[in-house]
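J.: make a model of this:
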Amino acid sequence: MLRQIFFNSLIVSIGMLGVEIVTAKTAKANFPVLSKVKKEVEIAPALKKPRASAKGKLSSAIESHFPESDYSQLNISPRVTQIEEISPLPTQSDEIDEMTTEESSSDMTPTDIPAENLKTPVELNPNPDPLILPTKPEEVEIKNIVPLTLEESVLLAKANNRQLEIAKLQVERSSANLAQARAALFPSLNLQGRATRLLDANGELAVEASRRSARAERSSSEASIPMLQNRLATIQQQLAQIDQTDPTQTLPAVNLLIQQAQVQQSLESVQNSLQSAQTQLGDLRNYANTSVNGTLSLNYAIFSPSRQANIRFAKEQLRVSELEFERIEEQLRLDVALAYYNLQQADMSVRIDETDVQARSKRLEGIELQLEAALATRLDLLNAQVELDNSFQSLRNSKAQQQTAQRNIARILSLPPSITPIAADPVEIAGEWNLSLEKSIILGFKNRVELEQQLAQRESSKAERRLAFAAIRPQVSLFANYNVLRLYSDDPSDFVARGGFDDGYSFGISFNWTFFDGGAARAGAKRAEADLAIAEQQYADNANQIRFEVEQAYFQLPAQLENVQSANLALERAKEAVRAAQLRFQATVNTQTEVLDAQTRLVQAQNNLLNAILNYNRALVQIQRAVSNVSDQDS
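T.: Alright, predicted model coming up:
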């Protein structure tokens, strides 16, 4: 019986040794920053003044909380920030060191990526037409994984980010507005041409009236001619009956001759009128006229109060747009860095949880062996199963956060819909900040474009005020006109000019002054004065906000740096605690609960170190943004 118990204990011990090997192997693989990953940080004098060395700065922040023996594993020099390798859990075999050495080459990426799925930067540009969207599910399916460094991500964002492109277009629009305002400095030259075909309605009415008059005259003449002809025939008959030899018939004959002459004259007149009416009816028409007119005009405002005000306003608006472009570009660098660090944290959280699941799975197998050998209880098995289930849940949550972080940075970089990025940079301290708090605040006041934006907006409001008052100021202009005219007529009559050509000109000076506009100009000026006051208040508020952002990030730097040191030590102790708890459990000194608690504390220590490093990096990029993206080289 004793031999069987001893044999079962030996099997369980071998199984638990395998658990410890996997635990040490995966825990170390989670942190490339702790596996001899180095990053050289160029330190330049801040504001041309020497600062304390990086080692003195970092060490002074640590020594107050940790003795030298506690953080001696951190090798910090003025130009190199390096976290040395944390040794694996002590074991009785060298197999752990061999396995961790094999894992060190794959620490750069969170997952194994097929080579055919990796894409080059040439394929990372989005569709140049922003209006084209995918229409098929396979077009938005993630097919390619792209490892990107932080520097590459920033460059891609500057090339592809939509908000930055919008800001660039707004600068171009403001530049066009300025060119349009400057056009008022030059005279305007206008050429106007006009061709007209005119058939006058009044003329048509006059022709119709003339036709009616001619018809009436023709009818009257036609009726009068037979009557006159009969009268003439009667007179002629009477003359024929008079005896010319009779002296008494002389007077009647003379009267008849006179009447005959009068009737003949009237008959001829009526016949002429009839012929004239017939001719008029045939020739009477309303003829159209054609004219071709051209005018060349030159105008120039000698004195225009609105011209310079409009140009000044356009200049300041262009300056505001340029500063907004710069602000968005600087903010974009911060957004990319924060999104990249979130992606790093999500990637490493997945690896930590995967490691924890593997370790707890191995430990559950060992407990099952112990339970078969009557060296563990049912409660130990249930506790191990519950802890494994919790680890699986944490792993699923971490993977969801990883996918979210990947798509977030893909959105910022405007990557094609079938590509998702992963972090290629290792998790490590990104640099140091060598400026004092006071100098950092002053540097922020000097460099932040938000302050200069409000100054430009203030000048723009001044120009807008002058532009409003220009509406009720006098304006003097010069003008000159030259015109040519060509006429064509359809009237064939020789008495009417059938066409002609001539030219003319005019020039002079004009004066315009609006004395009263209902108060519109003064209201516009008052609105501009309010905008000016708003810009001044916004300037002061932005200054307060800038100072707060500098202070907020600055206070985080030493705190997070100390957290890195304490988390580093806590990770070592958590590993040793897992080892000790496991040995005590094998010796039946403690319960499996203590082993599970030690494993939980190990995972927490790993996450704490990850959070401390990335929170330090976040604080570093935030203070760089707070002083207008002054990098560690510039500081």
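J.: all contacts plus neighbour counts: C-alpha atoms, from now on.
T.: Will do.
J.: distance of the residue nearest the centre of the chain relative to residue 572?
T.: What sits nearest the mean C-alpha location of the chain, by CA atoms, centre = their mean, is residue 166, with 2.5 Å. Between residue 166 and residue 572 the computed distance is 50 Å (CA to CA, to the nearest Å).
J.: now do residue 176
T.: Counting by CA to CA - residue 176 and residue 572 are separated by 63 Å.
J.: and those two? which has more neighbours close in?
T.: Neighbour totals were compared for residue 176 and residue 572, and residue 572 leads with 18 against 14 (other CA atoms under 10 Å).
J.: element containing residue 290?
T.: Residue 290 belongs to strand 289-303 when elements are defined using DSSP states H and E.
J.: and the next helix or strand after that strand with strand 289-303, angle?
T.: Downstream of strand 289-303, the first helix or strand assigned by DSSP H and E is helix 305-372. Between helix 305-372 and strand 289-303, the angle comes out at 80 degrees (axes from the mean of the first three to the mean of the last three CA atoms, to 10 degrees).
J.: second input sequence below; structure requested for side-by-side comparison:
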Amino acid sequence: MSYLKSFPLILTSLYLNFGYITPIFAQSADSPSPVSTNQFNSSANPLLFPTKPKEVEIDKQQSITLQEAIEIALKNNKSLQEARLELEKAEDGLRASLGAELPTVDGQLDFNQRGDDTTAQGGDIFRNRTQFLGQLEVGYELFNGGRRNATIERSRREVYFTKLDVERISEDTRFNVTDAYYELQNRDAQVAIAQAAIEDFSQTLRDAQLLEQAGLGTKFDVLQAEVDLANANQALTRAIADQRNARRTLAEVLSIGQNIELTAADEIKENGVWEYSLEDSIVMAFKNRAELEQLLVRKEINEQNREIALSEIRPQVGLFVNYNFTNTLVDTLENTGNANGYNLGARLRWRFYDGGTAQARGDQETRNMEIDETNFADQRNKIRLETETAYNTLIANKENIGSTEKAVITATESLRLARLRFQAGVGTQTDVINAQRSLTEARGNFLQAIIGYNQSLNELQRAVSNLPDSKLFEIR
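T.: Now for the predicted structure:
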């Protein structure tokens, strides 16, 4: 019998008395209705913060699925919002760079007035002269040492780099939300296990009291049972505190409102199967990870930066055509004449020596490219380690699910027999207590195997990324 079939039966038999199991481990026949994620959107004002206790008081509890949690986080995550704005800024920069492929048009108009004192027949004559000087010029850089092409290509790579950053943050967001959700499931189940332990120790205490009253038990057995029950209550108190903290952590990861508390709606079960070998997983991770692609793109950006730096000591060729006009008026409003004309030509500029500045800046960018190559190798090794670690942990937890399932069944039967022997007066309370502790430990191990499997699967999916299509962003 597989654990997926036996798990609900095991847990139902364990927790049926206090009815806590239904919302945590097994969903009812009627699945919860879909939740509108719009109600969890964070405030449009990022600078808003509560100033009154009422504003942070929890007044609503909402149960959500893992998929709903991911959708909420992708809408609300501040780092992701910032990355999208950075992408828009990079696209604006690309448009600005493309403008260099077009000619420039400049206009200029000068106005000046001067007075002339001239001597003529009949006396001195003073005249004011008003002059208008205008110029309209169209220019185009025919060749600028490769700076224009390098600037455009750099802007294109920066857009791609920022798209990859959006992808990286999206993958991180999915991973963090999934991890926080599984942790909440874990804490919910720990509460249920602690409550089950209290039920078991309460039963042991009742048995010890009955045996003492019948003269078959001792006061020591009663006191020992009371101590074990008190310890179980302490464990439950800690479990509830951890559960509340896990709920708050999920709310923080999702960046939701201050007045909402989230609970897990999904049942605890194995959430998928990894179909690839370790070697295939490693190769897929190398191909799919945005972090590796970003380092290659960064190297290309630095290569273009080197071209831009070296363009300063390369020939610069420009074409121009301008039209000039001059209009002069005297104080009698007499137009003394116009002077119009045009110029058409080319300019060649070549800085033969700049003190070695351009070459030094180019060498800096070469060093940056070498640094990018080193970082690429380091990141590649880290990604392999992440993939191998997650894969090996996944396999271990997969194997542990079956063994811990059997341990729960065995421990449950051992406790039943120990209690029957104790009630019949042929067993000891120590046997019952040991059986109870073994069952509590087996329950925890079974749960940890399932939760651990899901967590390692989440880690492996993040290590490989871009599933199922295995495609990075593409420039359109």
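J.: any idea what the TM-score is?
T.: After superposition, the two chains reach a TM-score (TM-score structural alignment, normalised by the length of the second structure) of 0.86; 465 aligned residues with a CA RMSD of 3.6 Å.
J.: wait, a strand at residue 480 of the first structure?
T.: Yes - under DSSP: H, G, I helix; E, B strand; the rest coil, residue 480 of the first structure sits within a strand.
J.: distance of it relative to residue 58 of the first structure?
T.: From residue 480 of the first structure to residue 58 of the first structure the distance is 78 Å (CA to CA).
J.: ok, those two, which is more surrounded?
T.: residue 58 (20 against 15).
J.: check contacts around that one.
T.: Residues in contact with residue 58 of the first structure (CA atoms under 8 Å, 6 or more residues apart in numbering) are 76, 561.
J.: cool, and residue 77 of the second structure?
T.: 173, 253, 254, 255.
J.: how about the nearest residue to the residue in the first structure that the first one lines up against, chain neighbours excluded?
T.: For residue 173 of the second structure, the aligned residue in the first structure is residue 332 (criterion: TM-score structural alignment). The spatially closest residue to residue 332 of the first structure, leaving aside those adjacent along the chain, is residue 157, at 7.4 Å (CA to CA, 6 or more residues apart in numbering).
J.: isn't that neighbour up against residue 336?
T.: Yes - in this structure residue 157 of the first structure lies within contact range of residue 336 using CA atoms under 8 Å: 7.5 Å.
J.: please identify every residue contacting each of those two.
T.: Shared contacts of residue 157 of the first structure and residue 336, defined by CA under 8 Å, 6+ apart, are found at residue 412.
J.: sorry, back to before: and in the first structure, which of the contacts of residue 77 of the second structure remain?
T.: Checking the contacts of residue 77 of the second structure against the first structure (both residues aligned by TM-score structural alignment, their matches' CA atoms under 8 Å), the contacts still present are 253, 254, 255.
J.: rewinding a little: ok so the residue nearest to the centre of the first structure is a helix residue?
T.: Yes - remark: residue 166 of the first structure belongs to a helix, assigned using three-state DSSP.
J.: that one maps to what in the second structure?
T.: In the second structure, residue 166 of the first structure lines up with residue 82, judged by TM-score structural alignment.
J.: please apply the same query to residue 525 of the first structure.
T.: Using TM-score structural alignment, residue 525 of the first structure pairs with residue 362 in the second structure.
J.: the residue nearest to that match when sequence neighbours are not counted: neighbouring residues, count only.
T.: Using CA to CA, 6+ apart and skipping residues adjacent in sequence, the residue nearest residue 362 of the second structure is residue 306, 4.5 Å away. Neighbour count for residue 306 of the second structure, taken as other CA under 10 Å: 24.
J.: check residue 413 of the second structure too.
T.: Residues lying near residue 413 of the second structure (other CA under 10 Å) number 14.
J.: that one and residue 208 of the second structure, how far apart?
T.: Distance, residue 413 of the second structure to residue 208 of the second structure, by CA to CA: 20 Å.
J.: all helices of the second structure, in order?
T.: Ranges of helices in the second structure, per DSSP state H, are 3-15, 66-76, 78-98, 147-213, 219-254, 278-288, 290-310, 357-423, 429-464.
J.: residues in the first structure aligned with the fifth one?
T.: So that's helix 219-254 of the second structure. Mapped onto the first structure using TM-score structural alignment, helix 219-254 of the second structure covers residues 378-413.
J.: so how far is the matching stretch off the chain centroid?
T.: Here stretch 378-413 of the first structure is found 36 Å from its chain centre; the criterion is CA atoms, centre = their mean, to the nearest Å.
J.: likewise for stretch 186-196 of the first structure?
T.: Using CA atoms, centre = their mean, the offset of stretch 186-196 of the first structure from its chain centre is 40 Å.
J.: who's in contact with that stretch?
T.: 290, 291, 292, 293, 294, 295, 296, 297, 298, 299, 300, 301.
J.: tell me how many other residues surround residue 25 of the second structure.
T.: By other CA under 10 Å, the residues close to residue 25 of the second structure number 21.
J.: would you mind measuring from the residue nearest to it when sequence neighbours are not counted to residue 83 of the second structure?
T.: Of all residues not flanking residue 25 of the second structure in the chain, residue 267 sits nearest, at 4.9 Å (CA to CA, 6+ apart). Distance, residue 267 of the second structure to residue 83 of the second structure, using CA to CA: 34 Å.
J.: before we move on, what about residue 276 of the second structure?
T.: 32 Å.
J.: more crowded one of the two?
T.: residue 83 (20 against 11).
J.: which ones are touching the more buried one?
T.: Here residue 83 of the second structure is in contact with 162, 165, 166, 169 (CA under 8 Å, 6+ apart).
J.: what remains of these once you look at the first structure?
T.: Mapping the contacts of residue 83 of the second structure onto the first structure (both residues aligned by TM-score structural alignment, their matches' CA under 8 Å) leaves 162, 165, 166, 169 still in contact.
J.: go ahead and confirm residue 177 of the second structure touches residue 68.
T.: No - Residue 177 of the second structure lies out of contact with residue 68 (CA under 8 Å); the separation is 10.3 Å.
J.: these two: which has the busier surroundings?
T.: Counted by other CA under 10 Å, residue 177 of the second structure and residue 68 do not tie: residue 177 has more neighbours, with 25 against 15.
J.: neighbours around the aligned partner of residue 175 of the first structure in the second structure, how many?
T.: In the second structure, the residue matched to residue 175 of the first structure (TM-score structural alignment) is residue 91. Around residue 91 of the second structure there are 18 other residues, counting by other CA under 10 Å.
J.: next: residue 193 of the first structure.
T.: Counted by other CA under 10 Å, the residues lying close to residue 193 of the first structure total 12.
J.: aligned counterpart of residue 45 of the second structure in the first structure, please.
T.: Using TM-score structural alignment, the partner of residue 45 of the second structure in the first structure is residue 129.
J.: try residue 142 of the second structure
T.: Taking TM-score structural alignment, residue 142 of the second structure has residue 302 as its aligned residue in the first structure.
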